[in-house]
Each structure stands twice: as structure tokens, then as C-alpha cells.
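[1] Here you go, sequence then predicted model.
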Amino acid sequence: MISDVFRKAEKCSKRGNLSFFDIESTQVCSTWRAVSRSDLLWQNLTRRIWNREQLLLSHNTWREEFMYRHRTANNFRLHRYTYRTLQFVPGNQNNDNDGISCRRLALSDHYLAAGLSNGSVCLFHLPSRLHLSTFHPQHRDRLGRFSIAVSGIILSDTQVVFASLDGDIHVAIINHPNHPRRAHLGDVVNDGALVDFTGCNQWWVGLYAGVPGRAFHVWNSETEELVFVGGSLTNPEAVMGWHLLTDQVTEFVGRIRVTSHETAMASTSLRVMVFDLRNQGIVLGDEEFHRELVVGCVDASDESILLVDSRGLASVRRVGTLEEVCRFTVRGALQRDVLGCINGGNAIICTAGVIRVWNIEHGAYLYSFRDRIGDANAIVADERHVAACSRDATVHLWDFGAQ
């Protein structure tokens, strides 16, 4: 009985079918009514479907958490959202903001972080839509005009961990008056440029380009100890990695993402690799592509990977095996600066300022956002929000949260 409930709950959640969970309805059987009183059941369902381990502060039970997330997923399916633009003053030590652009975006339950080309990170409070603070890195001699540009952010509701192209990693405590602490001093000469950076509660993971055989760096996030260096994924992109430090390069050299199963997925324009973070030398999947991938569209969420090639053919793959789940066509993928991201149920892709949404279970096209944003520098999504930053440094935020 319980296993049947799990299977039906997961199926209904992905399809946005609310009637199954409306336990007040006379159409629901008495057995389901009895089972649904167990908060442990709702906790297990929430963990299984949305990979949630903690309740939102506003929720007292796991049933409330589940219903909120289910209705929010339904809002994504039905195109229900509120739209806002966010304003920030990036600033730097010279109060000179000319030419500053947004390079990275990251979301948590309550915050949005924007990483800028001047090395700083702006933090917004999502419930109030206010710009709370700007974190500035510890400065040192630059190794190139753009060497301090933010190349990745790990964001929680308590701290911000951000990295720059020169390999420096800083840790800032949210709502703490002190300046960010430099947790790792980069070594560009021996490692190359840190082209992407991500992580989770247990790991920090960096993707480097510039020095052969040192593509991946993995740190234990609790001890901040470097536990692994290796990999040849970005060897062909070494020259491009060096150019990022000195030139205004708009293409992405590579992407790296951490999934919910303690694995990491990394990609360049011609190759995708998945490896185990607990056993860093173990490669779980490795595939080369004859047709170039749009690296700015490569993303991963839970068990799914989004890939888009240069002819506009998009595919959703399983993390562990790289097996294809579905495919669809993206109009405008031949244009430059196409960006994409993925959450638990949807692929979100921006082309020429238009953001379109596809279902990742069957590849069905759902809709396009009503709001046009122009060319974008960065885009990110989670199970409630989609955020993007356009070339004019405006941060756009779409909130699909259940009311």
C-alpha cells in the first residue's frame, strides 16, 4: 500500500494533479485518508520528489511542506507567477561601476546572489525583494583585467561561498558585519583559470582550464581541505581559459554542477563527464559529441541533465548513465549567448530575450514568459524562482510560489 502511494504521489506531482492530494475530497478512499495522517509519509514523499531535508520556516508539518511544493510545481505548469525587477548598487573601492556586469546567479530559499565582474557579490532578500548587502573579496595583485570576476557561487540561507577566475575562494556569513574571509588562495600559474565553481553542503567543486590534467578540484566544505585534483576534461580549452583572465570573452569554457546523489557533472562544448564525489577518481559517465554543445545551457538538477547542441536539439539525460529521457527543439539556438537552466520539472531557456519553458519528463513545450529581458548574462532556477540578469545589469525575478 505505502509503495503504491509513493508511486502515485510522484506521478501526480509531476503532472500537477491536485485532486489526489485533496484528502478532504469525498472521492479519496478511506485507506488514503488513514495513511495521509502520517507526517512521516509526507516527509518521505517530499524528500523523494523534491529532495528536501528541512521544512521552510513558515511550515509546521511535512504535509504543509508537501502541499506547498506541489502547488508551486503546478504554478510552473500553468504559467502562474509574479514578476519583479531588482536593483542593486555593485560598487567597488573606487566607487566606479562602469562596465560592471553580472557573471553568476545563485538561489536559496530566502536569498538571491549575483556575482559580478568586479569580484563582488550582491545579496538580495527574496521575500522583501530588497538588496541587503554587497560582499567584496580581499584584493591582491591582478593577474589579468578580469581575473577577479566571479566564476561561481554556493548559496545557503546562512552563508555565501564565491570563487573568482584567479582561483580565490571567499566565505561570507549572511547578516554578519565582517568582510568575507578568503578560504583558499588561487594559484593560476599551476592550476589555470577557475572557469566554474559550485557545491553543496559537503563539497566544493571547481572546474579549471589552462593546465593539463588539473581540470577538477574538490574540497571538503566542512574542513575546507582540498581532497582531489585531476582530470583532463578541459585540456583542449586551455588557451581559452587563459584568455578569460584578460579578455571580455562571452562564451562559457565549461560548466560543472553537483547533483543530489553526491555526483558532479561537468561539460565543455564537446564532452560531458559525470564522476563520484565520494570516490573522486571514479567516472560514472563520459560521452563525446561531434556536434558542439551550447555550454551556457548545460545544467543539472537532482537526477536530470540538460544539454543543447548548436543546431538547437535539446536533450534531458539521467545523471548516472547519461541515458536520454526526452528531447525537444530550441528555436534560436544558433544565436550567440543562448542560456538555459533546469529545475525538478522544467527546462528554462533564454534566446534573444525570450524565456521559454519545456517539461523535462516528456519534452513538451509549455509556454514563454510574458516579460522580455533582452540579452542575458546569467540565468538560474530552483523549484520556486527563476532569475536572470540582462546586459543592462537589471536582475529579473519570477516567483511561482504557491500563495
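    Ah, there it is. What you are looking at is a predicted structure, and each value in this text was computed from that prediction instead of being measured.
[2] From now on I want contacts and neighbour counts done on CA atoms only, so please keep to that.
    Noted.
[3] give the contact list for Ser19.
    Ser19 makes contact with Ser25, according to CA atoms under 8 Å, 6 or more residues apart in numbering.
[4] Use this one as the comparison:
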Amino acid sequence: MSSSEEVGGGGRRRRRGGGNNGVWPEPFLEALATQMASSSINRLAAAQALSNLFQVCSTWRAVSRSDLLWQNLSNRIWNRRHLLRPTWRDEYVYWHRTSNNFRHRRYVYRTLHFVQANNNDDNNDGLSCRRIALSDRHLAAGFSDGSVQLFHLPTRVHLSTYHPQQRDRLGRYSRAISGIILSDEKLVFASLDGDIHVVVIGGADTDPPRRAHLGDVVNDGALVDFTGRDRWWVGLYAGVPGRAFHVWNSETEQLIFADGDLTDPEAVTGWHLLTELTDLVGRVHVTARDTAVACTGPRLVVIDLHNQGLILRERSFQQELIVGSFDATSDLLVAVDRRGVATVRRTEDLDELCRFNVRGASQRGVVGSMNSSGYGVMCVGEVIRVWEVENGVYLYSLRERVGEVNAMHADERHIVACSSDGTIHLWDFGAQ
């Protein structure tokens, strides 16, 4: 007796001889595919797991045409929430190939040169890049004079330079940029004096940045780091006891709470940042779980953004962390200690996942970053090296030497670093 296949209702039925019907609802198969891809040993292996699943039979292969499936997979595997290509399957394939390029050191290297300020500020003795941020189409670099320069990534063209609203300075570097939040539609940047400014990208070039929050250094201390995600802005302060964390609702721009003692031991250093560019005091990152993970040299904490900054987990270290090496995604964090040992931990519980050695970090400063695809990037001296952070495997060094690096950032497609000679170095691993 011959068999036939048909699609009906909300699922696909495979009809067999002898009266036995096998029912494979489409949602079940899509959930199975998602589970198999998510449980793969790494993100690149997910593609092979999916291919094996779709070869079971024509009914299962038909599930591979579900755009909803590829949207879920792009979100879960590659953290993509916005469609930039014709279909979600194309989106998934693009980021798979880009991650494969990242793993095997296939990239295009370019440089950008930021525009020197043209003003009469007696204290302006050359710009120092303090923060770098990336979106799909833009790159933003924030400098010691308080300016933020915006570039168009596909063309590497300088688009605009934004300056904060002027007010009395409380130190030579009180306007220095301490954090940038960047999307393709909006730029939010903060300075050490606590001011937060907002720019709508694509608006009139003559529109100045709008000040969303007026800082209060005397009562809050210096804003040493600033970041955000989805509905949150989070600032890390040092200088006034019990005021380490400030959290805003990013939609209303209203301050929700100010609390925390993470940076209390670094209060004096926080004040010094206003007059001299010293080592970083602390860093903070927001996860997708509505928590923030932050570190100073001796301490690491996770706070609940919903519950007035309640400390969920914390860990102290005998060997102090190099704050500039610290970075975190929603799932993992990485930091290098003074011995040159990098530790990768889960952000959920701070349990250690693996370790690897960063040669030379104990003698010299290290600047680090990590992307959501599982690659950690560390710059020691003039060399930038790449690891797989989920297992601590060293992959390679970038070919180019960049000199002393002031700021660095990595996303799923790019590595960008700004060196002290005024050059922005850009490595593009995007699938061609």
C-alpha cells in the first residue's frame, strides 16, 4: 500500500498504510528544532544539528521553511531581534557565517580617524577616547573633552560630533565621557559629572543633544560608568558612600533608585577622576534578565533592577581584578586578575565556567571585551588576542599592531579599538 503526505489544520500529518496515522504538529517540531539547536556544544554546531533534524523525512524538512522558527533561532542563538535581511532564515545564515569568520580570523581591517576638536579650551591638550559603542549601522566614540563622534559603519563616514550642554566644570575632566548607549535610532551618553544627554539619530544636524539628567557631583560623586539595555539606564558612581548604583527607567527617563556600597572603598579615586585620567574604578553591564552585573578591583556583584538594587549575588577576590578587562553579556562575564588569569563566570549565579591565561597582563594593563557569540577579546600591550570564552580555548591574535589602546569594544560582527595616536581600528568579520 502506498503512503502519502498531507498538511492539514495547525499541523502536518504523515499518513501510513494499515490505518496508522502519525501526527507531527508543527509547533512540536519547531520546539524540538529549537531545543536541539540550543543544546548544541556551541553556536556554530547548531546548524549541523538542525540539518540532521531536517533530513529525517520530508515532513520534518518542511518545518525548515517556517520563518517563525528561524526568527526564534536567530534570537536564541545569535541574539538578533531585528530583521535586516529578506527573511529570518537569511538572518540566521548570515550570523552563522559571520561567527565562523570570527572563529577563523577572516576579516577586513580598516581605520578611521576622529576629528580633533576646534575650540579655545586651554585644557584641551589632545583628545583621549574613553568609550566606544557599536550598533548595526553606527559607531560612536566618546572622548575626554565630553564630545561624542558618530560614524556610519558601512561607509566609515564621520556623520556628526555632539557636545554636551555647557555648565560650570568641577574638574579638568568632569565632562569626559563615561558611558554610551547606542542603537540605530538613538544615542545616549553620560559624562563624569553625571550629566546624561540624548540624541535622536537622523534628526536635524543643528539640534543639540538634549540633557535628560543634570548631574550632581557633590551629592552623588563621579559617574564612573554608564550603560543600559531595553528599559533600563544604569550608572555606577564613586565618591559618596551608599550611592554606587543609580537606575533610571529609560522610557520615562525618571530615576528609580540610588543605592549601593560597591564603590565606597574607591571614593577618593572617584574624585580624582575629575582632575586626572586614572585607571578605571568600576564597570557595570545590564543583562537580559533585568539584572546588572558590576565590578571593582576586589568585588563583583549582581543586583536586581526591579527590586531597588537588591544584591542577588556577590563575590570578593584576593587577587584584584583589572577593571578594564571586565565585560559581560546576558549569560557570561569575563575578567582578568593581576596574575593574568582570566575567569569566565555565569552571570546568573557567578559560578566559574573556565579559566585561561592572558600573557603579560600581570605586568601591563589589559583592555577586554566579549560578544554574545562567545568570543572574548583581550588587548595587552599592542597585541589583541581572541578566545572562545565558553571553554577558554585560545584562537588567534589579530595581525595588526595598534599601539596603546584606550578603549575597545566587540560585538557579533566587529572589533573596534581606539589607540592613543588618534586612530580608530576596525576589524569587520561580516559574511560577504
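    Looks like it arrived, so ask away. Please read all numbers here as calculations on a predicted model, not as lab measurements.
[5] Can you tell me what Asn74 of structure 1 aligns to in structure 2?
    Under the alignment by TM-score structural alignment, Asn74 of structure 1 pairs with Asn100 in structure 2.
[6] what about that match, which SS state?
    Secondary structure assignment for Asn100 of structure 2 (DSSP: H, G, I helix; E, B strand; the rest coil): helix.
[7] measure it to Ala45 of structure 2 for me?
    10 Å (CA to CA, to the nearest Å).
[8] quick one on the thing from earlier: just give the closest residue to the match of Asn74 of structure 1, not the sequence neighbours.
    Excluding the flanking residues, the one nearest Asn100 of structure 2 by CA to CA, 6 or more residues apart in numbering is Leu44, at 7.0 Å.
[9] Kindly provide the distance from Gln93 of structure 1 to Arg80 of structure 1.
    Taking CA to CA, one finds Gln93 of structure 1 at 41 Å from Arg80 of structure 1.
[10] neighbour-wise, which of the two wins?
    Neighbours per residue, other CA atoms under 10 Å: of Gln93 of structure 1 and Arg80, the larger number sits with Arg80, 16 against 8.
[11] Report how many residues lie close to the residue lying closest to the more buried one once chain neighbours are set aside.
    In space, and not counting its chain neighbours, Arg80 of structure 1 is closest to Phe400: 6.2 Å by CA to CA, 6+ apart. If you count neighbours by other CA under 10 Å, Phe400 of structure 1 ends up with 23.
[12] same deal with Ala352 of structure 1?
    Ala352 of structure 1: 18 neighbours (other CA under 10 Å).
[13] before we move on, the earlier item: neighbours of the match of Asn74 of structure 1, how many?
    17.
[14] Return the distance of it relative to Tyr109 of structure 2.
    Counting by CA to CA - Asn100 of structure 2 and Tyr109 of structure 2 are separated by 17 Å.
[15] Ser397 of structure 2 now?
    Taken as CA to CA, the span from Ser397 of structure 2 to Tyr109 of structure 2 is 13 Å.
[16] residues shared between the contacts of the two?
    With CA under 8 Å, 6+ apart as the test, Ser397 of structure 2 and Tyr109 reach no residue in common.
[17] returning to that earlier point: next, the contact list for the residue nearest to Arg80 of structure 1, please.
    Thr72, Ala73, Asn75, Phe76, Arg80, Tyr81, Thr82, Arg384, His385.
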